[in-house]
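Colleague: How does the following fold in three dimensions:
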Amino acid sequence: MQQDKHPDYHPVVFRDRAAGYAFLTRSTAKSDQTIEWDDGKTYPVVDVEISSESHPFYTGKARTVDTEGRVARFERRYGGEGGAAG
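Modeller: Alright, predicted model coming up:
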């Protein structure tokens, strides 16, 4: 195996500011900020806007936003009930 071919892969804490949740994993991400973890060691911390703790798909709070009524717009454009356009 060639040396210096792969990036530095190390433990990193990712912190979701929206949910107040942090998790320790391994990554190539770098950060100047550090945090002391539960095990007493200090790790670099990367702040993220959204994670599985705050993402609507994973929390079950997803909503479908139907601006202008997509079904109604489709029916206007391509014909109403059972009608074929053209």
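
Colleague: contacts, neighbours, all on C-alpha from now
Modeller: Will do.

Colleague: ranges for the strands of the protein?
Modeller: 10-16, 21-27, 34-36, 42-48 (DSSP state E).

Colleague: So what touches the first one?
Modeller: Right, strand 10-16. 21-29, 35, 43-51, 53-54 (CA atoms under 8 Å, 6 or more residues apart in numbering).

Colleague: Please identify the buried residues of the helix ranked longest in the chain?
Modeller: As assigned by DSSP state H, the longest helix anywhere in the chain is helix 70-78. Neighbour counts over helix 70-78 (16 or more other CA atoms under 10 Å) mark E75 as buried.

Colleague: what separates it from the chain centre, distance-wise?
Modeller: Mean-position distance between helix 70-78 and its chain equals 32 Å (CA atoms, centre = their mean, to the nearest Å).

Colleague: To check against the first, give me the structure of this:
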Amino acid sequence: MKDGIHPEYRPVAFKDGAADHVFIIRSTVKTKESIEINGEKYPLVQLDTSSLSHPFYTGKQKVVDTGGRVGKFKARYGKK
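Modeller: Take a look at the predicted model:
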């Protein structure tokens, strides 16, 4: 592996704005913001949503059948 061509792989804080939760993982993402957690300063990435606030992961996802499209399809093309 060549030296000096790969980005720095370091701990980065990601903040979920919807759930107001911060988690730290290693990443190469570049950011100008930073946050201090337990006396340590980390680069900060603001997120709109994460697995803590996304409806798919929280179990609050709703399936909407607008206009009964599935029922219309089955009535038109279903077994007779």
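
Colleague: Quantify their similarity with the TM-score.
Modeller: Scored against TM-score structural alignment, normalised by the length of structure 2, the superposed chains reach a TM-score of 0.87; 80 aligned residues with a CA RMSD of 1.4 Å.

Colleague: related to what we said a few turns ago, of the contacts of strand 10-16 of structure 1, keep whichever come out buried.
Modeller: For those, buried by 16+ other CA under 10 Å: 22, 29, 43-46, 51, 54.

Colleague: And the spatially closest residue to T58 of structure 2 that is not a sequence neighbour, how far from K62 of structure 2?
Modeller: Of all residues not flanking T58 of structure 2 in the chain, L52 sits nearest, at 6.7 Å (CA to CA, 6 or more residues apart in numbering). Going from L52 of structure 2 to K62 of structure 2 by CA to CA, to the nearest Å gives 17 Å.

Colleague: same thing with Y9 of structure 2?
Modeller: Taking CA to CA, one finds Y9 of structure 2 at 38 Å from K62 of structure 2.

Colleague: next one: G39 of structure 2
Modeller: 41 Å.

Colleague: same question, V29 of structure 2
Modeller: In terms of CA to CA, V29 of structure 2 sits 33 Å off from K62 of structure 2.

Colleague: who touches the residue nearest in space to the middle of structure 2 in this structure?
Modeller: For structure 2, S50 is the residue whose C-alpha lies nearest the centre (CA atoms, centre = their mean; 3.4 Å). Residues near S50 of structure 2 by CA under 8 Å, 6+ apart: D16.

Colleague: what's the answer for L44 of structure 2, then?
Modeller: Counting by CA under 8 Å, 6+ apart, L44 of structure 2 has contacts 12-15, 31-35.

Colleague: who are the neighbours in contact with E49 of structure 1?
Modeller: 16-18.

Colleague: Now neighbour count and distance to K5 of structure 1 too, for those residues, in a markdown table please.
Modeller: Formatted as a markdown table, the contacts of E49 of structure 1 follow (neighbours: other CA atoms under 10 Å; distance: CA to CA, whole Å):
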| residue | neighbour count | distance to K5 of structure 1 |
| --- | --- | --- |
| D16 | 19 | 31 |
| R17 | 14 | 34 |
| A18 | 14 | 36 |
